[in-house]
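*Asks:* Give me coordinates for this.
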Amino acid sequence: MRVPLPALLGGSALLLLLLRWRRRRALWRKVAEAQERQELSLVRMEAAARRFREQHPSLKMASILSLPLPELSKKLRDGSLPLDHVFYAYVGKALQIATETNCITEFLQESETQLRKAKLMEKQGLLYGVPVSIKDSIDCQGHDSTLGFIKNLNKPAAEDSVVVQVLKRQGAIPFVKTNVPQSLISYDCKNLIFGQTRNPLMFTRTPGGSSGGEGALVGGGGSILGIGTDVGGSLRFPAAFCGICAIKPTGKRLSKRGVMAGVVGQKAVAAAVGPLAKDVESLALCLRALLCEDMFSLDTTVPPLPFNEEVYSSTKPLRIGYYETDFFTMPSPAMRRAVRETKELLEEAGHTLVPFELTNVDYVIFNYCVRGMFADGGSSFVRKFKGEMEKGGIGLFFWLTKAPHWLKTLLSWISKPFVPRFSSIVRSLKENTVDEVWSLHHEIEDFCHQFVSQWQKLNLDVMLCPMLGPALGIGYPAKLSVAVSYTMLYNALDFPAGVVPVTLVTDEDEEQLKDYKGYYQDWWDRTLAKAFRGSVGMPVAVQCVALPWQEELCLRFMKEVETLSLKKNSFF
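*Replies:* So this is what the prediction gives:
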């Protein structure tokens, strides 16, 4: 008997719907299992912390948590502070911050075993006994590196990343992994598996991203040292938004082996691994520990450059370039004030400040950063979302990547007079030929040389720059991808860049926001003004930059800014 075509088509459609429903149910099951594991991790942390408190009822945890990392590590090495006292103090505090902000994805239960082994270690590294938090995307043996993707669940790493191996050899104890935004290409911190991470200083604000879980945990005091990554500000946003310090080193100064990337293979925008901590001296101690023979032998692509103590400890007055704006993203009143006040403090301390003029930042952002990261038209990035139930609020981006070249060209041309930045983004998302990619890389090299020449012509040591802030409201970063200009510039240049909190938003800053228009006065500028509002009392940072491979000089400058700001302000 012959089956009618309509019935056949209807049956096929029903079968497809059934298969899709079954597939989605399987994905939801994986998410539910991951959330159960996350909850179980927190239960284990709570049990471990409670057990220790019951055994040591008179121990004052607050006195341990108040110690800066250099002092803490010294006490651990000389035996004046027991390892388990420090470990369980941070387990308890991390649990509290995780409950408030949803920043931890997993407790690394083997850390308790490592703690017991550390007590028997003969060789005590620079980070002996220090509990360290690790970003989700950095491999820890036996644990997932999800990047917020369901497809990456239940795929535990076969071995530790090089940076985790070196941390362990230096005596550090990785004890938790922390949350990230889906795909990492965001400076918010939300994914379908683990949900939204909140800022510990104001729960309605984002902690930044993509190292957002790290920013929230370190900023809340639940970790004394965190390790994250940065491909457009992913260390600097969380640090600035959560009132702590971070440094993005030159891309190859620390190993990226075993570190998962949001966009694999692109070379235009340099990614880097780096630390987050409460203060600059802690960052310096971390780099002292990591820049060792173990790092250089485990990953021979890392140049064997140990930490240069002489540069870091120098007291020679600096010649510092500075600018208040990049003329692409208008700084908030608090951002502009942060740079001005820091400049004045540095001048009073005997340093020389020299104006530095930035030009064509819009060209850099659209043609080097956006076009460079998505030189294949964004197709490889989009493929990462295949089979996922959520696309992180970038539906328009998906549509644009799949649109034919002629349509992108037409859309870019039509929109240019009305929304020039949107027009530039559309134009930058075209698929490039190999010849065009090589030409782009050559152009980026030339730009870098020109930037260095301008730097050297002014005889600069370092640069003082604005840092986006204060922390935006949750959900705003997804709408404001163009606001990464202050940070992403230094990924394109591959310069070391760090952030230091220097002030808090005042009522006057808030009042001046009413006049915020932006340079383009488009939808993005209006949205950014809204995102800044309601931030009185939130921290604002400045960015400190040095030339490639000069992390120690960058840290020395950061330390100077931190010291002068602390002298002036009593709120940090």
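*Asks:* contacts, neighbours, all on C-alpha from now
*Replies:* Noted.
*Asks:* which element is the residue nearest the centre of the chain on?
*Replies:* Centroid-nearest residue in the chain: residue 234, 2.3 Å away (criterion: CA atoms, centre = their mean). Per DSSP states H and E, residue 234 falls between elements, in no helix or strand.
*Asks:* That one reaches residue 207, doesn't it?
*Replies:* No: at 10.7 Å, residue 234 and residue 207 do not qualify as touching, with contact defined as CA atoms under 8 Å.
*Asks:* hmm, back to that, how much space between the residue nearest to the centre of the chain and residue 381?
*Replies:* 17 Å (CA to CA, to the nearest Å).
*Asks:* Show me what the helix or strand hosting residue 54 is packed up against.
*Replies:* Using DSSP H and E, residue 54 sits within helix 5-55. Helices and strands touching helix 5-55, by 3 or more CA pairs under 8 Å, 6 or more residues apart in numbering; DSSP states H and E, are helix 83-101, strand 104-107.
*Asks:* Which stretch among the ones you listed is buried most, on average?
*Replies:* Here the criterion is mean neighbour count by mean count of other CA atoms under 10 Å, and of the helices and strands packed on helix 5-55 the winner is strand 104-107, at a mean of 26.
*Asks:* still on that earlier bit, what's downstream of the helix holding residue 54, the next helix or strand?
*Replies:* Downstream of helix 5-55, the next assigned helix or strand under DSSP H and E is helix 61-65.
*Asks:* Pull out the buried residues from that next one.
*Replies:* 61, 64, 65 (16 or more other CA atoms under 10 Å).
*Asks:* what's the closest non-adjacent residue to the second one?
*Replies:* Excluding its sequence neighbours, the residue lying closest to residue 64 (CA to CA, 6 or more residues apart in numbering) is residue 86, at 6.5 Å.
*Asks:* Make sure residue 224 is actually in contact with residue 283.
*Replies:* No: using CA under 8 Å, residue 224 is not in contact with residue 283, being 10.3 Å away.
*Asks:* Common neighbours of the two, please.
*Replies:* Common contact partners of residue 224 and residue 283 (CA atoms under 8 Å, 6 or more residues apart in numbering): residue 277.
*Asks:* A strand includes residue 490, no?
*Replies:* No: with DSSP: H, G, I helix; E, B strand; the rest coil as the criterion, residue 490 is assigned helix and is not in a strand.
*Asks:* Following up with a second sequence; could you model it the same way so I can compare the two?
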Amino acid sequence: MICEKVKQLLSAFRDNPCSIPILVCSSTAALKALAWAVRKLMKRKFVRAKHHAEALEQMEKAVQQFKKENPDVQTSHILSLPLTELVEKLREGSLSPETILYSYIEKALEVNQEVNCVTAFIPSCLHHIQEMRNQKKGLLYGVPISIKDHVACKGYGCICGSGPKLSLLEQEESVLVRVLRSQGAIPFVKTNTAQCVINYDCSNAIYGQTLNPLNHKKSPGGCSGGEGALFAGGGSILGIGLDIGGSIRLLSSFCGLCGLKPTSDRLSYWGVSGPVHRLQTGESDSGSSKELADLHAAMMVYRWEFITRWKNLDLDVILCPVLGPAFTLGYLETNLDSLSSTMLYNILNFPAGVVSVALVTEADEEQLQLYSGYLDEPWDKKLRKAVEGAVGLPVAVQCVALPWQEELCLRFMKEVERLTCEKKWTTDASGANAAQRHGLNQTPPGAASVAQQSQKSSSTLPDVSSMTSKAEEGPTLQRTALQITIAEDL
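*Replies:* All right, here's what the predicted structure looks like:
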């Protein structure tokens, strides 16, 4: 029999196969069992690494073969197209699904080599094109998409940076992937995540650390950081992640992208690995304890009180901060209290999106050195160290609406983005813009791809004039603009 201590160590080791526990035990059988577990998990990791390398090689060969047969393809032009224009060209036939797919595969290979954001390429995407070639149906016909590692794709693993899942392959696809496929989208790559999908960095013992393509000393955000890094590098145009406490919004803030957390259950969680539904609904694997039930009831009361105050103030939407700019690698042990600006809306179950509005300047960096924090909290002091050295990186805001009002939230995000674009390059009386006044390049490293992704995102947001009669009964944009006032007690 293996003693309880050995069982605990084995359990811990399964979650982190790279850290081998040192065990002093009088039982030889226990040591043998531990050694066997170590060998088994390391073998799984080796096999997974081998499959990953083989998939990369397969994709590289496929891209080279396609370029050889199609030497006139203008990859840079294809990658610059916003989503709506890309779909239009696919429908009219001026661009083929193969041309677009291979362009994004090539770019994703390049980005992955730079920042380590891909966990698996999906070779079946090449066969999927053949199946849909003559159909030309669906809102996303021929559009290549990336999906976070934890979203089930048939025949591929949902590793989530965890040892026990190394040898497991999904037998069915998630509802999200099924719906996207039914609309003509082509999943072509899976992206890296934080260990067990709980962290606001993107690193795990299986695939390692993902870097921010805008600054390799910075994190891309977590836990969906692989998506953020791939997008910011220009290797994807549409993707799926996870937002338990701010993940989608953090990577959007850190990488200069547009991201949206919808109301819980607006999208299906079936086939999504990790602590998703339980955390958002208050469910528990160990029963529904009284303590958990009381906490869940208190959360419902808090939601009701918050929504009541919101309506009494006659608010339509709120513009508020989001964590950022991007954290320096190594400072991510900062207390989870720093996520309060995003996690609040997970608790409230409000739709919330993020839009980049500016770049960090040298003046901002100088001002940061005077920051001493609030209430003398330890995490707040660490926060200054975490965000310094961010000149040229994006600064974002968060746009929030009431539950089930995603369309209004998206419309608000689009308006914020429009106003930002109008103001970004305007000059002051001296004829020099703010970036030039502080001695910065107008286009810092990676900014071109960020702006490009921002334009792509904005082009897909709905116009308020096209909303249903139900939406037209709601507040107009002009009224909203006048009432974006945040009461201090809210």
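*Asks:* Please state their TM-score.
*Replies:* Superposed pair, TM-score by TM-score structural alignment, normalised by the length of structure 2: 0.79. Supporting alignment: 404 aligned residues with a CA RMSD of 1.9 Å.
*Asks:* Redo the helices and strands packed on helix 5-55 of structure 1 as a markdown table? Include distance to residue 571 of structure 1.
*Replies:* Supplementary listing: the helices and strands packed on helix 5-55 of structure 1 in a markdown table, determined by distance: least, CA to CA, whole Å:
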| stretch | distance to residue 571 of structure 1 |
| --- | --- |
| helix 83-101 | 21 |
| strand 104-107 | 27 |
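*Asks:* Count the neighbours of the equivalent of residue 498 of structure 1 over in structure 2 for me.
*Replies:* Using TM-score structural alignment as the criterion, residue 498 of structure 1 maps onto residue 353 of structure 2. Residue 353 of structure 2 has 27 neighbours, counted by other CA atoms under 10 Å.
*Asks:* which residue packs closest to residue 353 of structure 2, ignoring adjacent ones?
*Replies:* Per CA to CA, 6+ apart, closest to residue 353 of structure 2 is residue 260, 4.1 Å.
*Asks:* For the one you found, pull up the helix or strand it's in.
*Replies:* Residue-wise, residue 260 of structure 2 maps onto strand 259-261 under DSSP H and E.
*Asks:* what ranges do the helices span in the stretch 351-500 of structure 1?
*Replies:* 361-363, 371-373, 379-383, 395-402, 405-415, 420-428, 434-457, 485-492 (DSSP state H, counting those that start in this stretch).
*Asks:* ok, which stretches of structure 1 are strands?
*Replies:* Taking DSSP state E, the strands of structure 1 run over residues 104-107, 131-135, 173-178, 190-191, 195-196, 226-230, 245-248, 272-277, 319-322, 352-355, 462-466, 497-504, 539-545.
*Asks:* Quick check: which of those strands is buried the most?
*Replies:* For the strands of structure 1, the highest mean count by mean count of other CA under 10 Å goes to strand 245-248, at a mean of 32.
*Asks:* Mean distance between that strand and structure 2 after superposition?
*Replies:* In this overlay with structure 2, the average offset of strand 245-248 of structure 1 from its partner residues is 0.4 Å by mean CA distance after the TM-score superposition for structure 1.
*Asks:* which strands and helices sit next to that strand?
*Replies:* helix 236-242, strand 272-277, helix 280-290, strand 497-504.
*Asks:* Give the aligned range of it in structure 2.
*Replies:* With TM-score structural alignment applied, strand 245-248 of structure 1 matches the range 258-261 in structure 2.
*Asks:* Nearest residue to whichever residue in structure 2 pairs up with residue 193 of structure 1 in space, please, no chain neighbours.
*Replies:* Alignment note: residue 193 of structure 1 maps to residue 206 in structure 2; criterion TM-score structural alignment. Among residues not flanking residue 206 of structure 2 along the chain, residue 161 sits closest, at 5.4 Å (CA to CA, 6+ apart).
*Asks:* so what corresponds to that neighbour in structure 1?
*Replies:* Applying TM-score structural alignment, one finds that residue 161 of structure 2 aligns to residue 148 in structure 1.
*Asks:* still on that earlier bit, next up, the contacts around the residue nearest to residue 206 of structure 2.
*Replies:* Residue 161 of structure 2 neighbours (CA under 8 Å, 6+ apart): 193, 194, 195, 196, 197, 203, 204, 205, 206, 207.
*Asks:* how about those residues in JSON lines, adding distance to residue 394 of structure 2?
*Replies:* Converted to JSON lines, these look like this (distance: CA to CA, whole Å):
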{"residue": "193", "distance to residue 394 of structure 2": "21"}
{"residue": "194", "distance to residue 394 of structure 2": "22"}
{"residue": "195", "distance to residue 394 of structure 2": "26"}
{"residue": "196", "distance to residue 394 of structure 2": "27"}
{"residue": "197", "distance to residue 394 of structure 2": "24"}
{"residue": "203", "distance to residue 394 of structure 2": "22"}
{"residue": "204", "distance to residue 394 of structure 2": "25"}
{"residue": "205", "distance to residue 394 of structure 2": "29"}
{"residue": "206", "distance to residue 394 of structure 2": "29"}
{"residue": "207", "distance to residue 394 of structure 2": "26"}
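*Asks:* Would you mind listing which of these are buried?
*Replies:* With burial judged by 16+ other CA under 10 Å, the buried subset of the contacts of residue 161 of structure 2 is 193, 194, 195, 196, 197, 203, 204, 205, 206, 207.
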